[in-house]
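Novice: here are the coordinates; sequence isn't available:
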């Protein structure tokens, strides 16, 4: 019996865990926004994640539940969604708002992947189980 080549994984497109990006882009031009999106896409490609879309907040006034962030939360509720990916923690806003947003993401039982995070005192990445933050050291 001949094997069907289509059944060999290496010859079929395989998608990684599905993630959605989120960025705050208030200042800077289109080139800066494109660089942020490229940063997310490159990170996802290197870590075998499927970037399904990116939500962008452009308003200088910061609300915990901005339209783009609410869109992200809605997307995180989709079946088979692994989590959210952001360039750095600062994209979630100032500490008080970022803490609330992190709790809202955790409530979706998905992960938060931070591409560039401050180094912990030990110099190692910090990770928690699903439904909580996952900070990974990476680089752009």
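Specialist: Sure thing, it's come through. Small disclaimer: the values here were computed from a predicted structure and weren't measured.

Novice: going by C-alpha atoms from here, please, whenever you check contacts or count neighbours.
Specialist: Will do.

Novice: Three-state assignment for residue 72, please.
Specialist: helix (DSSP: H, G, I helix; E, B strand; the rest coil).

Novice: this is the other structure I want to compare:
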């Protein structure tokens, strides 16, 4: 059965419910992480419901989503590979990992390519594969 917006909202907010019982900003990040785990990203209706339940401005919810690189406001690939671009990671050889990945996928890294599964961001300090578990 395909997901509906209302089913997605219900499941995401149910997952975040333990954190919603503690209104305010302290429960915001845990609630967003739980909601994202349900669908792989945080949709607009889910963000609005979390803001309402935690009694925080919707702008604060979006501020947290946009600040943290591991929170997504749009659907992403099933697997996202992150390669660090920080100086310490570069010295340790992260660009070598990037050179190995790019030819295999024939991708240009001028901008994030979330649906292709590759993100290049200076905010990441590791190389990892993330698997989103979606319940359809």
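Specialist: Yep, that arrived. Model, not experiment: these values are computed from the prediction.

Novice: what's the TM-score for these two chains?
Specialist: Once superposed, the chains reach a TM-score of 0.30 (TM-score structural alignment, normalised by the length of the second structure), with 70 aligned residues with a Cα RMSD of 5.0 Å.

Novice: what helices or strands is the lengthiest strand in the second structure leaning on?
Specialist: If you go by DSSP state E, the second structure has its longest strand at strand 79-84. Strand 79-84 of the second structure is packed against helix 94-105, strand 118-121, strand 128-131, with contacts defined by 3 or more Cα pairs under 8 Å, 6 or more residues apart in numbering; DSSP states H and E.

Novice: let's go with 6 Å and repeat that
Specialist: Applying 3 or more Cα pairs under 6 Å, 6 or more residues apart in numbering; DSSP states H and E, one finds that strand 79-84 of the second structure makes contact with strand 118-121, strand 128-131.

Novice: could I get the buried residue list for the helix or strand following that strand?
Specialist: Of the helices and strands lying after strand 79-84 of the second structure in sequence (DSSP states H and E), the nearest is helix 87-92. By neighbour count with 16 or more other Cα atoms under 10 Å, helix 87-92 of the second structure contains the buried residues residue 89.

Novice: and if you look at stretch 38-50 of the first structure?
Specialist: By 16+ other Cα under 10 Å, the buried positions in stretch 38-50 of the first structure come out as 39, 40, 41, 42, 43, 44, 49, 50.

Novice: from memory residue 133 of the first structure sits against residue 112, does it?
Specialist: Yes: shown here, residue 133 of the first structure and residue 112 form a contact pair, counting by Cα atoms under 6 Å, at 4.9 Å.

Novice: so which of the two has more stuff around it?
Specialist: residue 112 (27 against 21; other Cα atoms under 10 Å).

Novice: distance of that one from residue 53 of the first structure?
Specialist: As judged by Cα to Cα, to the nearest Å, residue 112 of the first structure and residue 53 of the first structure stand 15 Å apart.

Novice: ok, now residue 99 of the first structure?
Specialist: For residue 99 of the first structure, the distance to residue 53 of the first structure - Cα to Cα - is 23 Å.

Novice: and residue 67 of the first structure, by the same measure?
Specialist: Distance of residue 67 of the first structure to residue 53 of the first structure, computed by Cα to Cα: 15 Å.

Novice: circling back: in strands, which of the buried residues of stretch 38-50 of the first structure fall?
Specialist: Checking the buried residues of stretch 38-50 of the first structure against DSSP E, those in strands are residue 50.
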